[in-house]
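Engineer: need a 3D model of the sequence below.
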Amino acid sequence: MIDLKLREVKKDLSAKELEVAEYIIAHSQELKNVSIQALAKLNQVSTSTILRLCNKMGYRGFSDFKIDLISSLPKNVTNDILQDDIHLTDDLQDVNRKVLIVEKSSIDETYSMINPDELNNAIDLLINSHKIVIFGVGSSGLVGKELEYQLIKIKKDVNCHFDAHISRNIVRSLDSHDLVIIISHSGETPECIELLKIANQQSIPSIAITKMGQSQVSGLANIVLHTISTEHVSRLIPIRSKISQITLVNMLITNLFIKQYDEKLKFQTQHRKARKFPHLK
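Structural biologist: The predicted structure follows:
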């Protein structure tokens, strides 16, 4: 788990932060009773450096960091695709095998990065919001459309447009009882940043589904749900990021359905077959 988070934020770390992170990984078994002051002294850095590292890795503080470090158990994860891209010379079976490994590892890693408190807060926002605007560019937009479709099932007033101009106009009509959801793999999509700035100006709550680490999107959103950022195969085929986003959306929607399960949803579930296949009666 710690190794995964370090990999996700590595490029955002300063030289000193990276040294501390690597020290922690190398000495994880010895850190159970080490204070932040002692760790700072061991690495000849300030405690603020360690706190910045913890924040960049998605922790609220050093205590949360240590709890996760101590509770993390080694996992047998295959590395044959994580170290090796899909090549043009690969035959059909090799490509299929590698795609399968990429998808499986993407799901596992996304699950490992879920912050339960943030997810619960996001679900509560979805439940209580009057109107919802979802926006993403490219494949992130397609994931946004899937989220829109699922929210429509529970009668939410939701819009997901690929046109940034339309989305801007809709967001400008919202208020503090509504919600903006931004999906951005990089966290630096200009249209997404602009929508979040508008949301902040109007005190509209916001959720960002984006990579772990520092980005303008994660800095502007009220709630951040992390997806994996590494993309080992060509970005022309964004398998890892797309699977990670879809996995997170499925977790969000499934938990939302459970929280909102009532007689109306029960009726819809029980009569779904009759609605979809009336000719089978």
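Engineer: every contact and neighbour count from this point should use C-alpha atoms.
Structural biologist: OK.
Engineer: could you look up the SS state of the residue nearest the centre of the chain?
Structural biologist: In the chain, the centroid-proximal residue (Cα atoms, centre = their mean) is residue 226; its distance is 2.5 Å. At residue 226 the chain is in strand, as set by DSSP: H, G, I helix; E, B strand; the rest coil.
Engineer: quick one: residues contacting it.
Structural biologist: 110, 113-114, 209-212 (Cα atoms under 8 Å, 6 or more residues apart in numbering).
Engineer: of those residues, which belong to strands?
Structural biologist: 209-211 (DSSP state E).
Engineer: how much space separates the closest residue to residue 185 other than its chain neighbours from residue 150?
Structural biologist: Setting aside the residues directly before and after it, residue 185 is nearest to residue 210 in space (Cα to Cα, 6 or more residues apart in numbering), at 5.1 Å. From residue 210 over to residue 150 the distance is 20 Å, taken as Cα to Cα, to the nearest Å.
Engineer: are we agreed that residue 125 is in a strand?
Structural biologist: No: Residue 125 is assigned helix when assessed by three-state DSSP, not a strand.
Engineer: what's the neighbour count on it?
Structural biologist: Number of residues near residue 125 (other Cα atoms under 10 Å) recorded here: 20.
Engineer: residue contacts, it?
Structural biologist: Taking Cα under 8 Å, 6+ apart, one finds 179, 205 in contact with residue 125.
Engineer: name the helices or strands packed onto the helix or strand harbouring residue 68?
Structural biologist: Using DSSP states H and E, residue 68 sits in helix 62-71. Packed against helix 62-71 by the contact rule (3 or more Cα pairs under 8 Å, 6 or more residues apart in numbering; DSSP states H and E) you find helix 47-56.
Engineer: helices or strands up against the helix it packs on?
Structural biologist: Using 3+ Cα pairs under 8 Å, 6+ apart, helix 47-56 sits against helix 15-26, helix 36-43, helix 62-71.
Engineer: if we go to 6 Å?
Structural biologist: Judged by 3 or more Cα pairs under 6 Å, 6 or more residues apart in numbering; DSSP states H and E, helix 47-56 is in contact with no other helix or strand.
Engineer: report the buried residues of that helix.
Structural biologist: Buried residues in helix 47-56, defined by neighbour count with 16 or more other Cα atoms under 10 Å: 47, 50-56.
Engineer: for comparison, sequence B:
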Amino acid sequence: MEPYEKNIIPQIEAIYGNFTPLEKNIADFFIHNEEKMDLSSKSVSKRLYVSEASLSRFAKKCGYKGYREFIFCYEQRGQGGVKKPGSDNIKRVLNSYQELLNKSYSLIDEVQIGRVVKILTEKKRIYVYGKGSSGMVGMEMKLRFMRIGVNIEAITDEHIMKMNSVLLDEECGVIGITVSGKTEAVIDSLKAAKRCGASVILMTSHVEKKFQRFCDEVMLFAVKENLERGKAISPQFPILIMVDMIYSRMLRSDGFRRRETLHEYTMEALDER
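Structural biologist: As a prediction, this is how the structure comes out:
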């Protein structure tokens, strides 16, 4: 993999909230500009109707000595001209993430995602089972999907998973998350859910024929050696990619305007003091 390039845009975005309205106008220009043009201070000041002194102050607020240094770094983005030094350990972590992104792209089944979204929208109640890191993803999934109107609950305790089977019927959907596909508490609970008539979805990185006997959908996410142990990177990463795919598709399915409105309402509720 090619060395990672330093990009000035994230630096601008990170301090965007500290800019004055005029500086935000300058920042928006540099963040969204994709054209090749004269970026001298004289040219940009005329284009944005700001003074050259304002450009200089903006550059200094971004951490540069002046506009000339700022624009030099800005023009190197995507050209391989400025390399960000990093230890082998940092590169190893970044390469692992890139590898998992590539694998995730290869495993995407858009037709299956559509079927899963149908289950999530049609069932009256959704339960997500997971332990450890998978359980944390289940909690994140709950927080995100309840914002768009899904009646969803995440369960991470295996005893509660067993007790929860009493509440299941054909109007429920159950999602089990296990990286290895061998978490007994989750697998056994999915079997129980199927016996109760619930729709069952398994998210895992390993396929076994036996899953077909009690799962309506087996969604594969990318895996890397020792991923479930969190040896190099978080084992949650490839699962969260899958959750994001489902969430994005759900937002754009039938009734998406209602879901977007619900999302806005819940975010406003969280912002209330």
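Engineer: TM-score of the superposition?
Structural biologist: The TM-score (TM-score structural alignment, normalised by the length of the second structure) is 0.61; 189 aligned residues with a Cα RMSD of 2.7 Å.
Engineer: residue contacts, the residue nearest to residue 185 of the first structure?
Structural biologist: 184-185, 187, 226-227 (Cα atoms under 6 Å, 6 or more residues apart in numbering).
Engineer: what's the match for it in the second structure?
Structural biologist: Applying TM-score structural alignment, one finds that residue 210 of the first structure aligns to residue 204 in the second structure.
Engineer: now that match: how far from residue 176 of the second structure?
Structural biologist: To residue 176 of the second structure, residue 204 of the second structure is 8 Å away according to Cα to Cα.
Engineer: helices along the second structure, start to end?
Structural biologist: Taking DSSP state H, the helices of the second structure run over residues 9-14, 21-32, 41-48, 52-61, 67-75, 88-107, 110-122, 132-145, 158-164, 184-195, 237-251, 256-271.
Engineer: roughly how far is the shortest one from the heart of the chain?
Structural biologist: On the basis of Cα atoms, centre = their mean, to the nearest Å, helix 9-14 of the second structure sits 19 Å off its chain's mean C-alpha point.
Engineer: check stretch 258-277 of the first structure too.
Structural biologist: Chain-centre distance of stretch 258-277 of the first structure: 28 Å, with Cα atoms, centre = their mean.
Engineer: tell me how far the ends of it are from each other?
Structural biologist: Start-to-end, stretch 258-277 of the first structure (Cα to Cα) is 25 Å.
Engineer: and which of the ones in strands among the contacts of residue 226 of the first structure is nearest residue 273 of the first structure?
Structural biologist: Nearest to residue 273 of the first structure among these is residue 209, at 32.8 Å by Cα to Cα.
Engineer: just checking, the closest one touches residue 183?
Structural biologist: Yes: assessed by Cα atoms under 6 Å, residue 209 of the first structure is found in contact with residue 183 at 4.8 Å.
Engineer: now the buried residues of helix 47-56 of the first structure in JSON lines, with distance to residue 274 of the first structure?
Structural biologist: What follows is those, written out as JSON lines (distance: Cα to Cα, whole Å):
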{"residue": "47", "distance to residue 274 of the first structure": "62"}
{"residue": "50", "distance to residue 274 of the first structure": "58"}
{"residue": "51", "distance to residue 274 of the first structure": "56"}
{"residue": "52", "distance to residue 274 of the first structure": "55"}
{"residue": "53", "distance to residue 274 of the first structure": "54"}
{"residue": "54", "distance to residue 274 of the first structure": "52"}
{"residue": "55", "distance to residue 274 of the first structure": "50"}
{"residue": "56", "distance to residue 274 of the first structure": "50"}
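Engineer: wait, which of those is closest to residue 68 of the first structure?
Structural biologist: The nearest member of the buried residues of helix 47-56 of the first structure to residue 68 of the first structure, counting by Cα to Cα, is residue 54 at 11.1 Å.
Engineer: any idea what that closest one aligns with in the second structure?
Structural biologist: So residue 54 of the first structure corresponds to nothing, using TM-score structural alignment.
Engineer: what's the residue nearest to the centre of the first structure aligned with over in the second structure?
Structural biologist: Using TM-score structural alignment, the equivalent of residue 226 of the first structure in the second structure is residue 220.
Engineer: tell me how far that match lies from residue 133 of the second structure.
Structural biologist: 17 Å.
Engineer: one more: residue 52 of the second structure?
Structural biologist: Applying Cα to Cα, the value for residue 52 of the second structure to residue 133 of the second structure is 51 Å.
Engineer: between the two, which is the more surrounded one?
Structural biologist: residue 133 (21 against 17).
Engineer: what's the match for the more buried one in the first structure?
Structural biologist: Per TM-score structural alignment, residue 133 of the second structure is aligned with residue 139.
Engineer: gap between that match and residue 242 of the first structure?
Structural biologist: 7 Å.
Engineer: and what of residue 145 of the first structure?
Structural biologist: 13 Å.
Engineer: same question, residue 130 of the first structure
Structural biologist: In terms of Cα to Cα, residue 130 of the first structure sits 28 Å off from residue 242 of the first structure.
Engineer: tell me, how many residues neighbour residue 193 of the first structure?
Structural biologist: Neighbour tally, residue 193 of the first structure, other Cα under 10 Å: 21.
Engineer: to which residue of the second structure is it aligned?
Structural biologist: Using TM-score structural alignment, the partner of residue 193 of the first structure in the second structure is residue 187.
Engineer: translate residue 90 of the second structure into the numbering of the first structure.
Structural biologist: Aligned by TM-score structural alignment, residue 90 of the second structure pairs with residue 96 of the first structure.
Engineer: count the residues that sit near its match.
Structural biologist: Number of residues near residue 96 of the first structure (other Cα under 10 Å) recorded here: 13.
Engineer: the one 4 residues further on too?
Structural biologist: Burial of residue 100 of the first structure is recorded as 13 neighbouring residues (other Cα under 10 Å).
Engineer: ok, back up a step: ok, the contacts of residue 210 of the first structure vs residue 126 of the first structure, which is closest?
Structural biologist: When these are compared against residue 126 of the first structure (criterion: Cα to Cα), the nearest one is residue 226, at 17.2 Å.
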